[in-house]
Each structure stands twice: as structure tokens, then as C-alpha cells.
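Engineer: Here is a sequence together with a model predicted from it:
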Amino acid sequence: MTVVAETGARPRGDFDHLALFYRNSDEFAAGAVAFVRDGLAAGEPTLVSLAGEHLDLIRGRFGGYGADVRFLDAAAAARNPGRIIAEVLWPFAAAHPGRRVRVVGESIWPGRAGFEYHACVAHESAINAVFAGHDAAMLCLYDAVGLPETVLSDAGRTHPLLTDGARISISPGYAAPEAIVLRDRRLPEAPATAVTMVYSDESMLRQVRRFVVAHAATADLSPERADDLCVAVNELASNTLRYTAGPGRLSIWTEADVLVCQIDDDGHITDPTVGRVPPGHDRTGGRGLLLAHRLCDLTCIHSSGEGTRIRVHVNR
């Protein structure tokens, strides 16, 4: 596959984020193999993050290329979509400074639904903001038979480029990350069964932590997972006090085998990369959201001029 758009050649140094819709294993193999092969021919380090038979297929073709191709099991690496950029994609690109890198991935597969799916959409859109200006190409594969049409439509919104494995075209439905990552889908109100507390200054953070620990124990979370949740919620509550006029509201409830904590405040997050990339010399914010993504099993965010709602899930 040659990265050339129907509207003309794309210069090296651009970030290419492509979606490929496949209808069978032959189309999957043709698209993925061509993308990896072209990268190797150009001397570009390549990361393959797939699951099951798809991972086995590509590993079977390119497993002998040593350090030039890295393989990851997406069933584990992509389970929490909020971690993928910070823990997989960003470190891989940073490990090859000055070189164009390639990534083949499939983070949305049949069966991903609800908040987990919406977090995947936010992740795919955030990639465009995080890697803008970076010399990289990423190919995301979508099962056009097993996935509903709404998922394929969302893929067009989150990928600037579409490919059939041979030619590339501009996605007519593409939307900027600012329109999707933080404000695409509102999170619903906490259920009537939720318990809540309001916090208004730093002296109340100890109460926030105690509140979380008590309800984590009631939900039978392990001590380790309770600690993780406590740290994450404390960071998010601290952000309320640091970046807004306050107060904030914390709600906690259980859903099946998940303990959910939700933070509501009047803040407005505008940067779609916040919490996706580790803070560095040019980035000071985002630590709280980064920890929430890292420590919890799922983190969902909606932010607009009306306020911010952050929901974290920890499996029981």
C-alpha cells in the first residue's frame, strides 16, 4: 500500500491516520500485510497491535524481522482505550526519535459497546490531536461485516483518511478532535441509587478519600483496587479545586460488577490531548486525568461550557 491520496501525494513528515474496512480475512490480510511491508521497505519501525487470529496471521508473515516489527496482543493492550496512547503509541514513537513509525491496530472489535465503545471513539479521535505534526502512519482495521453501521460511520469521523488497501481518499465525514474527544456524547446523570457528597475546599479532600474507601469496601473491591480508585478520585477532585471556582460533586454507585465514581464540576476542558500524554517539559497539566486512565478500568469524560463530568469505572 502506498500512502497517496486521491487528491495528490502527501509529503513525508505528515501524520497519516487511516481506517480500512475489511469484509473477510483475505481483505484484512491484504491491507495489513501491505501496510507493514511498505513500512519495512522504507525502514520504518512498525508496531502491530492486534488480537487472536489476526495477530497470529501478521506475526506469521513478519515474525522474523526482529526489532523492526514489534507485536502486541490488543486484547490486553487495548482493553482500556484511555491508556493506549500514553502506554503504547507514545512510548513506541518516542523510542524512535527522528524516524517515521508505523502502527497497525484494531481497538474496536465486535462486542465493544456502551461506555467502553464511546471511550474507543474518543481515543481514536484523540490520536489525531496527539500526533499532529509527527512523522507517523497508523492503520486502524474495522470489521465491516461484524460491526454495526454506526461504528463504521464513527470511524469516518475519527480518521482523516480511508483506504481500501490500495488507494487512499479523504474521509468526507471527518471531524476535528475538539468536537469529539471531550464533547461528542454527554454522560447521563448518576442514577437515583448513587450516594453523593459535595466538596468545596482542600480541607475536604480527606473526606473525599474516606468516602471512596468506605464505598469501595462495601462493593467488595480488593484493597489494592480500592487504593487505585482512591488515588484517581482524589486527583480528579483536586483538579476541581485547582482549576474551577468549585464546588464539586462526587457520586458513587455500582452497576453489575463495576463500581462507578463520577465527578461533576463547572470546569471546562478544551484540550483533547489532556490526560493522553505524560506531562513533560512542554506540558504541565493532565496528571490527574492521566492517573485516572492508568489506575481505573475505564474513564469517560464530557466537558463543555456547561461544566465537566468525569466517570471512572473499576471492575469488582
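Structural biologist: Received it, and whenever you're ready, just let me know what you need.

Engineer: can we go C-alpha only for contacts and neighbour counts from here?
Structural biologist: OK.

Engineer: Please work out how many residues are found near Pro160.
Structural biologist: Other residues near Pro160 come to 22 when the count uses other Cα atoms under 10 Å.

Engineer: contacting residues around it?
Structural biologist: For Pro160, the contacting residues are Asp16, His17, Leu18, Ile170, Ser171, Tyr174, by Cα atoms under 8 Å, 6 or more residues apart in numbering.

Engineer: I'd like these written out as a markdown table, with neighbour count added.
Structural biologist: Below are the contacts of Pro160 laid out as a markdown table (neighbours: other Cα atoms under 10 Å):
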| residue | neighbour count |
| --- | --- |
| Asp16 | 22 |
| His17 | 23 |
| Leu18 | 25 |
| Ile170 | 16 |
| Ser171 | 18 |
| Tyr174 | 18 |
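
Engineer: What strand or helix carries the residue nearest the centre of the chain?
Structural biologist: Centroid-nearest residue in the chain: His123, 2.9 Å away (criterion: Cα atoms, centre = their mean). His123 belongs to helix 114-130 when assigned by DSSP states H and E.

Engineer: list the helices and strands that helix packs on?
Structural biologist: Applying 3 or more Cα pairs under 8 Å, 6 or more residues apart in numbering; DSSP states H and E, we find helix 114-130 packed against helix 149-158, helix 177-180, strand 298-304.

Engineer: who's in contact with it?
Structural biologist: With contact meaning Cα under 8 Å, 6+ apart, helix 114-130 is reached by 17, 80-82, 84-85, 107-108, 154-155, 157-159, 176-177, 180-182, 185, 272-273, 276-277, 298-300.

Engineer: take the one below as the second:
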Amino acid sequence: MRSGAPAGRPGFFHEAAFYSSDEEFLAIVAPFLAGGLAAGEPTVAAFNPHLTGLLRAAPGLGGVRFLDGEEHYTRPATAIHRYRGLVAGLVAGGSEQVRVAGEVPHPGVGVPWDWWARYEAVINHAYDELPLWGLCPYDVRICPPDVIAQVRRTHPYVANTAGHHPNPDFADPEEFLRNRPSAWRDPLERTPPRAHLTDPMPAELRAAVIAAGEHSAIPPQDLRGLVLAATEVVTNALVHGAPPVDARVWAAERRVLVTVADAGPGPRSPLVGLRPVRTPTGGLGLWIAHQICAHVDLRHEQGRFTVRLLAGSPEP
């Protein structure tokens, strides 16, 4: 068993922790990081400025590598890519295990949860071969109870002030993703769309998104990213989905929303969008969308597969 890691499975050790005070956060996370340093493991922390400040002031953590958590966790696909690259580089340099603690975004910090729920489930596969021990602490004072319940189902282990324990609530990631309720809707969807297109060619949807951007103050690069993502997604729907393909576009002052739905089953792989994997029903287009949009939601509902793409500032 590798230096203090929970026994029971090789590769990636994925733990959640729940805390209700700064003191409890430190009581769980500081020993975890200190244990990595004592074992000679590269040890990384990725938190918001307040929690980073608490850890920097704690004794014995001078060797921890601190990342800007708010920058690191901008998008799930980006976080996966960065962590895989970080661990691969450290392993290439001779490290046998890497220890990471990080704050995954959630509605309590103003971020929609759906794609981060997918992240927490998918990394059980995406990191499985990595010699990585990851700890994901959640603040129960601000994190909604339904999110906490889903966190319990996506982590094989739970850490607390008494130690590290197998999690009896853990669910198989694919089962979790199939059965997880997904209730996020942007409030814009309760209003008439600026454009509603049936079986549109990619150029038609691109034009509709560009026109909607004229009614929003989102940065030009965000609008260009949304145009590219919408093109990829509607092409996937037309080529790999089933008609009719329904596309809608909304605009507000700080965001533009696009939904694309078709009557097909959608991709089957739980990794789609979060890793650059090819599937019989596409995959790279959704990976591109996850790289450049502010939020992406994939959902099977009422016999249809729907993709939601958001540029600008999402509402949780």
C-alpha cells in the first residue's frame, strides 16, 4: 500500500471530505498535505484565495505547490487535461505517487453543478491509471444538500478528522451518470428564443448565434467560441443523431445560450466531452465545446438528446 493511501484498489484514490468550519477544513486537509510531503511525494493544493491563505499559514506545509484553484477549475475538461499533464510530468521525473487536494466548483460558489457532477464521476475512469491520491473537500455550510448527496456517490473514499475510509455510498460512475437527476436550466429557457431553427445547416445556426451576440455584452472571444461549439454540436446532431434537429438561441446582457436537440440516443461513453475520445456517434465536437464554453450540459430527456451550450456568465 502506497504511503498512507486507502487500501483496496490500485491507481487513482479519489476521496471526498466534508467540513463545516475553517478549523475542520484545516484538520482534514493539512494532515493530508503534510503526509504527502513527509512521504516525499509531490503535493499540490488548488483552492480559492481564502482557503489557500489558511493552508499557507499552517505549519509544516512549506513544500506544497499551490495552484490558483479558481483558474485551475474553470472547466471540467480543462481540469482533467491539466491534472493528467501535471501527474504525467511528475511521474516522468521519477515520482511514484502524487497527492492533490482541490476545491471542485459547485452552486455554493456560484457555479452550475451539472458538468462538475460529471467530472467527479468521470475522473474515476479518466485518472484510473495515474498514481494519484486526490482529496476533494466540500464546505457543507454553502454546498446544497443535493450536491453533497451526489458527491457521496462519486467518491470511493471519504476522509474526515479520524482518517480515511471506504465510502459505502459510492456508485459505479456509469450507473451514477445514467440515473443522476439533472435539473439545471438557464432562466433564459423560460423566455421565447431569439432564434428557433429546425434541421438547420451549420451556417444557419452560426448566423443565428452571431446575431444573438449583438444583443449581449459577452467578450468577442467567448462569442467566437460559442459559434464554433454550436457548429460542432449541430453537425454531430445532423450526422450522428436522428431528425428532427431542433436548435434554439437566447441572449441576455451577460450570456448567450444555445440548445441543440435531436431524436437520437446521443453518445454512450461517459467520458464524451471530458476527454478527446472518438465514439460511433462523434465525441471530438463535444470535447471542443467543453474546452471553450462557460458551461455545457448533456441530457437525455423525453426521448431526445439535448446539448446546452453557454457563453458568458452562467447562473447556478
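Structural biologist: That came in fine, so what should we check first? Please read these numbers as outputs of a predicted model, since none were measured by experiment.

Engineer: any idea how far Ile170 of the first structure is from Ala132 of the first structure?
Structural biologist: With distances taken as Cα to Cα, to the nearest Å, Ala132 of the first structure is found 16 Å from Ile170 of the first structure.

Engineer: now Gly248 of the first structure
Structural biologist: Per Cα to Cα, Gly248 of the first structure is found 42 Å from Ile170 of the first structure.

Engineer: Near the aligned partner of Gly156 of the first structure in the second structure, how many other residues are there?
Structural biologist: Here Gly156 of the first structure is matched to Arg152 in the second structure, going by TM-score structural alignment. By the measure other Cα under 10 Å, the count of residues near Arg152 of the second structure is 20.

Engineer: if we can go back for a sec, what's the matching residue for the residue nearest to the centre of the first structure over in the second structure?
Structural biologist: Checking TM-score structural alignment: His123 of the first structure goes with Tyr119.

Engineer: May I ask you to confirm that Ala86 of the first structure is in contact with Pro279?
Structural biologist: No: with contact defined as Cα atoms under 8 Å, Ala86 of the first structure does not reach Pro279; the gap is 10.1 Å.

Engineer: Same drill for the two, tell me which one is more crowded.
Structural biologist: Set Ala86 of the first structure next to Pro279 and count neighbours by other Cα under 10 Å: Ala86 wins out with 18 against 14.

Engineer: Where does the closest residue to the more buried one other than its chain neighbours sit: helix, strand or coil?
Structural biologist: The spatially closest residue to Ala86 of the first structure, leaving aside those adjacent along the chain, is Val277, at 5.0 Å (Cα to Cα, 6 or more residues apart in numbering). Taken by DSSP: H, G, I helix; E, B strand; the rest coil, the conformation at Val277 of the first structure corresponds to coil.

Engineer: aligned partner of Val277 of the first structure in the second structure?
Structural biologist: Using TM-score structural alignment, Val277 of the first structure pairs with Arg275 in the second structure.

Engineer: for that match, what are its contacts?
Structural biologist: Taking Cα under 8 Å, 6+ apart as the contact definition, Arg275 of the second structure lies against Ala77, Ile80, His81, Ala126, Trp287.

Engineer: Just the residues you listed: which are in helices?
Structural biologist: Members of the contacts of Arg275 of the second structure lying in helices (criterion: DSSP state H): Ala77, Ile80, His81, Ala126, Trp287.

Engineer: which one of these is nearest Gly4 of the second structure?
Structural biologist: Ala126 (22.5 Å; Cα to Cα).

Engineer: can you map out the helices along the stretch 151-300 of the second structure?
Structural biologist: Along the stretch 151-300 of the second structure, the stretches classed as helices by DSSP state H, counting those that start in this stretch are 173-179, 202-213, 220-240, 284-292.

Engineer: Of all the ones you listed, which one is nearest Val87 of the second structure?
Structural biologist: Taking the helices of the stretch 151-300 of the second structure one by one with Cα to Cα, helix 284-292 is closest: 20.0 Å.

Engineer: what angle sits between that closest one and helix 220-240?
Structural biologist: Orientation note: helix 284-292 of the second structure sits at an angle of 160 degrees relative to helix 220-240 (axes from the mean of the first three to the mean of the last three Cα atoms, to 10 degrees).

Engineer: Relative to the first structure, what is the average displacement of helix 284-292 of the second structure?
Structural biologist: Its matched residues in the first structure lie on average 1.6 Å from helix 284-292 of the second structure after superposition (mean Cα distance after the TM-score superposition for the first structure).

Engineer: Report the distance from that helix to the chain centre.
Structural biologist: Offset of helix 284-292 of the second structure from its chain centre (Cα atoms, centre = their mean, to the nearest Å): 13 Å.

Engineer: In the first structure, what stretch matches it?
Structural biologist: Here helix 284-292 of the second structure aligns to the first structure at residues 287-295, judged by TM-score structural alignment.

Engineer: what does stretch 164-175 of the second structure give?
Structural biologist: Aligned by TM-score structural alignment, stretch 164-175 of the second structure falls on residues 168-179 of the first structure.

Engineer: Mind listing what's buried along the matching stretch?
Structural biologist: Ile168, Ser169, Ile170, Ser171, Tyr174, Ala175, Ala176, Pro177, Glu178 (16 or more other Cα atoms under 10 Å).

Engineer: And the fourth one, how far from Leu162 of the first structure?
Structural biologist: Okay, so that is Ser171 of the first structure. Plainly put, Ser171 of the first structure is 6 Å away from Leu162 of the first structure if you go by Cα to Cα.

Engineer: what residue of the first structure matches up with Arg141 of the second structure?
Structural biologist: That one, Arg141 of the second structure, aligns with Val145 by TM-score structural alignment.

Engineer: ok, the closest residue to its match other than its chain neighbours - how many residues close by?
Structural biologist: Leaving aside its sequence neighbours, Val145 of the first structure sits nearest to Arg23 (Cα to Cα, 6+ apart; 5.6 Å). Neighbour count for Arg23 of the first structure, taken as other Cα under 10 Å: 13.

Engineer: so Arg23 of the first structure makes contact with Leu141?
Structural biologist: No: counting by Cα under 8 Å, Arg23 of the first structure does not reach Leu141; the two are 10.6 Å apart.
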